[in-house]
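Student: Could you look at this predicted model? Sequence included:
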Amino acid sequence: MSKYILQGTPKNCMKTAMLTLIVTVTSIFPLIASQGDSIIVRVTPTLDPSSSPFVRYVFPAVTVSKNEIVPNETFGCTEYRIDRLVINRFQYWFDNYKSGQRDAKQFMSDIERDAIDTTLLSPNKIKSYVHVFCGLKKAKKVVVVDADNDGDFTNDTVFEFDTLTTEKQYLGDAIGLAPLVKVRYESFSKGKVVSKYAFRRIKPFDIAYNYRNDLDRRLTVYSVPIGSRTGEFRIGENLFKVAMMFSPEGHQEDYRKPYLRIQKAEKVYDIQEAPAQMGEIVVADSHAFKIVSCNWEGTELKLLYEGYQENRVGGMENNLVPTLEGKSLNHTLINIQTLLLGKRYVLLDFWGSWCGPCIRSMPALKTLHTQVDTTKIQFIGIDYEYNTAGQASAQVQLSRFKINWPQVAELSTAQAPSSFPVILSIKNYPTFLLISPEGKVVAREIGEDGLPKIVETLRKVDLMKKQ
């Protein structure tokens, strides 16, 4: 039994956390591809948990009956409980259905929604999850995962987290601090039960969960599914790399509905752009690829080459922005194209009253507004809220920081295909978009660290006031 005491400071904290999978590929197709050609990509997995071209999802462990398993060691904890980390999600649902914990209507809905192949479900209960021990020992939070799935916690690694110093550090995308655990679970294939392994990052703290009480909060453990696959393929003289992750809605490695990125090999993945899904088109260096299919195991990916496309419309750098029109918080119409016709740049600030980094950026944004030449650039805020109460809170923040430029109102419950966040693929807040008078996205930056980068671009295009 090994023991680790975890401490440190995360390099970067983001609002959402999400799992990561990257792809290794060998492709079989001509070096010179024409529009309409199919590309078959052989995918080989490798492990590289440090790579992260996707935002990661975090899953809370499933609380179970106190009598389900009695730990053979309590590790000096005064309070503890045993939870489940679900790995084989579909089998877990099936077992719950057979035991009466999931009704038939709900399970049939599961089958239809996720296209579950029932031939891959064992008729007998198998090890679709692993147990995790979580306890409190004075100022320490103790976490032990039964990684080998043998019901014995004493032969597994003991992780201790200092609750006084590390809890705040984990409230975000602190994946670098979370220990990596290789867990054994069972799957059903070709009529046989087979043992498989999966990798999970174990997070002792997070905020994306509704706790019953403070003790529940302190004893909840989270897992981040991790795997990595990297590789590249070629179109003519252009070398491309591919990144893929399994469906983030579930715990199981099911690649039939992958999230995908394609990029020129020498470039960095743009994690600000929403990853493409089945049937959608990925554009890399103006080359367009449609995602056609991928098998369950993720060993074969099929793409359709859509050809070379210049002047693509969208919200990424070098894209031409589509028609953008919305109503302000004061119900007046705001049309971005009209502002661009005046030969002015437009800086879009996507924010929300619920977003801490957005609010913290407001003083710097206000200062920046006094430093730019407002005859050459117009600031526009895009306030994204979940309800009208949020919009009222936004008005309070605008008054507090004396923000006087126009604000477009966006409600999550009324998102049309033409709304600003949807049409420009905004997934993270704050996000800053600088649009040139020609209607092209000059810069797209994310987070509090993104604003200084916007300032650098404003200097380059001579939009700052003369000293």
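Tutor: Yep, that arrived.
Student: Please count neighbours and contacts with C-alpha atoms only from this point.
Tutor: OK.
Student: A284 versus R42, what's the distance?
Tutor: For R42, the distance to A284 equals 20 Å [CA to CA, to the nearest Å].
Student: and the residue at minimal distance from the centre of the chain, what element?
Tutor: By CA atoms, centre = their mean, the mean C-alpha position of the chain lies nearest to V55, the distance being 2.6 Å. Secondary-structure assignment from DSSP states H and E places V55 in no helical or strand segment.
Student: Next up, a structure to set beside the first:
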Amino acid sequence: MRILILCLLIVFNVQSATSQEIKINLKQKTGYGPFKPEAGNILFSPPNNHPLFNTFSKLEFNNIPDDLIEVKKGIIPFDFLQFLFQSLYGTENYKFFENFKKQRSYEISNDVLSTKQIKCFVRVIFAKNTQDNPIYIIDANQNGNFNDDPIIQIESIQSLEELKNKNLKIIESSYQISNGKNTLERKIPIIVFFHRNELKYNIPSYMVGNIKNQKDIFISHDFIFPDYWVSTINIDNGNSNIKKNDIFQLDNKYYKNNGVDIRSNTLLLTEEKNNNQRFTLNNLEQPDIKSDSTINLDDYKGKYLFIDFWGSWCAPCLQELPILSSIYNEIDKSKIDFIGIAGRDEPKKVLKVIIDHNISWKNILSNDSNKLAEIFNVVKYPTGFLINPDGNIIESDLSVIELRPYLRKYKLLKQGQ
């Protein structure tokens, strides 16, 4: 079996003729399959000037046990685009939905979304019990009451890999999807836990189907986005993961991963007749946000590059910046350098973070002109790419936490680090 991911270089221009669309029927499985677990943040009520403040304030959290203290109310979204649409449709804040859809490159028609309130998220409360232990309750039956759901003590994990082996409590919640005409009923597993002293959730589910020659094909939503906005595929438990919009080669044919349609539970592939892809680094020639001087790619000739996609709006990105700064001080700058790319952001906000955190490496914006986030196919923040001196992406979807081992692997740290 031969699987080759072809989106290996930074900037590309594809000119290919589509020959056939392929739909692969999928079944949902509980667990992680061949993928690494990820975790998301529970959404709590935003400030009163946020477009979603009124939506959160109207949510009913009924019959919370009287003996709980320090109660916090939040939600876990299953289909955030639908949540925004039903919350903001017909309001003065509808533009917030439109911007979000554009920023995330959703290709879903608004016609399949519901203007009525459907159960596209689940309510959760977090509190302490009489023994001062942290607990949570998930309104899994979606009735707005918390006296008919189990009270679960929150456990802590050090590494997300522990989710594969640690026997944490799984709660199965109901939820709904709209196809524009009907509301579809679904079930989904949820795990809640502390990770590095932060409250997190994880959705241990993936899909599996069958591609040509009886090869198993696995699809991940990163265990955070069950609307499959992220649709990463893996074939026959291979070593390579193929992101949405990537073109890959299998058995001497080219295919494009167009992602999962959750309304029909199908994976959409396009068989490409040819694959004429041309790659350059030109789109990185952008003004540095701090100095306003244009980044000169000649400065990076013969070097590795670590590209960090982040945003001033992204809490995990800000939390990782001190770690990334520490790593930056450990690298051999004759062999490697860093470039930050801020996505979905504004120059003033990015500049403030750069100054406040004393970031030493250069940073540029991804915008509608250079489309860097789209070119790198970035679907989550923060995420990193390691690029070799030839311009090839040799490691992708890197987190700051796992960066050092890769820098050691390629001998890019200072001696003794």
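Tutor: Here it is on my side, so go on. Here the structure is a predicted model, which is why all the values come from computation and not from measurement.
Student: Within the helices and strands, which one has Y80 of the first structure?
Tutor: Residue-wise, Y80 of the first structure maps onto strand 79-86 under DSSP H and E.
Student: now that strand, how far from the chain's geometric center?
Tutor: Distance, stretch centre to chain centre, for strand 79-86 of the first structure: 25 Å (CA atoms, centre = their mean, to the nearest Å).
Student: Kindly tell me how buried the counterpart of V144 of the first structure in the second structure is, as a neighbour count.
Tutor: Using TM-score structural alignment, the partner of V144 of the first structure in the second structure is I137. Counted with other CA atoms under 10 Å, the neighbours of I137 of the second structure add up to 23.
Student: Let me see the contact set for I137 of the second structure.
Tutor: 124-126, 146, 149-152 (CA atoms under 8 Å, 6 or more residues apart in numbering).
Student: all helices for the stretch 251-400 of the first structure, in order.
Tutor: 336-341, 356-371, 388-400 (DSSP state H, counting those that start in this stretch).
Student: Mind putting those helices into JSON lines with distance to P60 of the first structure and mean neighbour count?
Tutor: Listed next are the helices of the stretch 251-400 of the first structure as JSON lines, based on distance: least, CA to CA, whole Å; neighbours: other CA atoms under 10 Å:
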{"stretch": "helix 336-341", "distance to P60 of the first structure": "42", "mean neighbour count": "16"}
{"stretch": "helix 356-371", "distance to P60 of the first structure": "23", "mean neighbour count": "16"}
{"stretch": "helix 388-400", "distance to P60 of the first structure": "27", "mean neighbour count": "15"}
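Student: quick one: which of the ones you listed is nearest D173 of the first structure?
Tutor: helix 356-371 (13.6 Å; CA to CA).
Student: what does that closest one contact?
Tutor: 351-353, 379, 397, 401-403, 429-430, 447-448, 451, 455, 464-465.
Student: Strands - which of the residues you listed land there?
Tutor: Under the assignment DSSP state E, the contacts of helix 356-371 of the first structure contribute 351, 379 to strands.
Student: and the strand holding Y80 of the first structure, which residues are buried?
Tutor: Neighbour-count burial for strand 79-86 of the first structure flags 80-86 (criterion: 16 or more other CA atoms under 10 Å).
Student: What of stretch 257-264 of the second structure?
Tutor: So stretch 257-264 of the second structure, judged by 16+ other CA under 10 Å, has buried residues 257-262.
Student: of the residues you listed, closest to S87 of the second structure?
Tutor: Nearest to S87 of the second structure among those, counting by CA to CA, is I262 at 20.9 Å.
Student: Quick check: T78 of the first structure touching A139?
Tutor: No - the pair T78 of the first structure / A139 is not scored as a contact, 11.2 Å apart, by CA atoms under 8 Å.
Student: need the contact list for the closest residue to A288 of the first structure other than its chain neighbours.
Tutor: Using CA to CA, 6 or more residues apart in numbering and skipping residues adjacent in sequence, the residue nearest A288 of the first structure is E306, 5.0 Å away. Counting by CA under 8 Å, 6+ apart, E306 of the first structure makes contact with 35-37, 287-290.
Student: Okay, E306 of the first structure and Q35 of the first structure: tell me how far apart.
Tutor: Using CA to CA, one gets 5 Å for the distance from E306 of the first structure to Q35 of the first structure.
Student: Over to V183 of the first structure?
Tutor: The gap separating V183 of the first structure from Q35 of the first structure is 44 Å, by CA to CA.
Student: Next: G176 of the first structure.
Tutor: Counting by CA to CA, the gap from G176 of the first structure to Q35 of the first structure is 41 Å.
Student: Compare neighbour counts for these two and give me the winner.
Tutor: Counting neighbours by other CA under 10 Å for G176 of the first structure and for Q35 shows that G176 has the greater number, 16 against 13.
Student: So which bits of stretch 115-122 of the first structure are buried?
Tutor: Buried-residue list, stretch 115-122 of the first structure, by 16+ other CA under 10 Å: 120-122.
Student: Kindly present these as JSON lines, with separate columns for secondary structure and distance to E73 of the first structure.
Tutor: Formatted as JSON lines, these follow (DSSP: H, G, I helix; E, B strand; the rest coil; distance: CA to CA, whole Å):
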{"residue": "L120", "secondary structure": "helix", "distance to E73 of the first structure": "35"}
{"residue": "L121", "secondary structure": "coil", "distance to E73 of the first structure": "33"}
{"residue": "S122", "secondary structure": "coil", "distance to E73 of the first structure": "31"}
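Student: which of these lies closest to F246 of the first structure?
Tutor: Closest to F246 of the first structure out of those is L120 (17.4 Å), distances taken as CA to CA.
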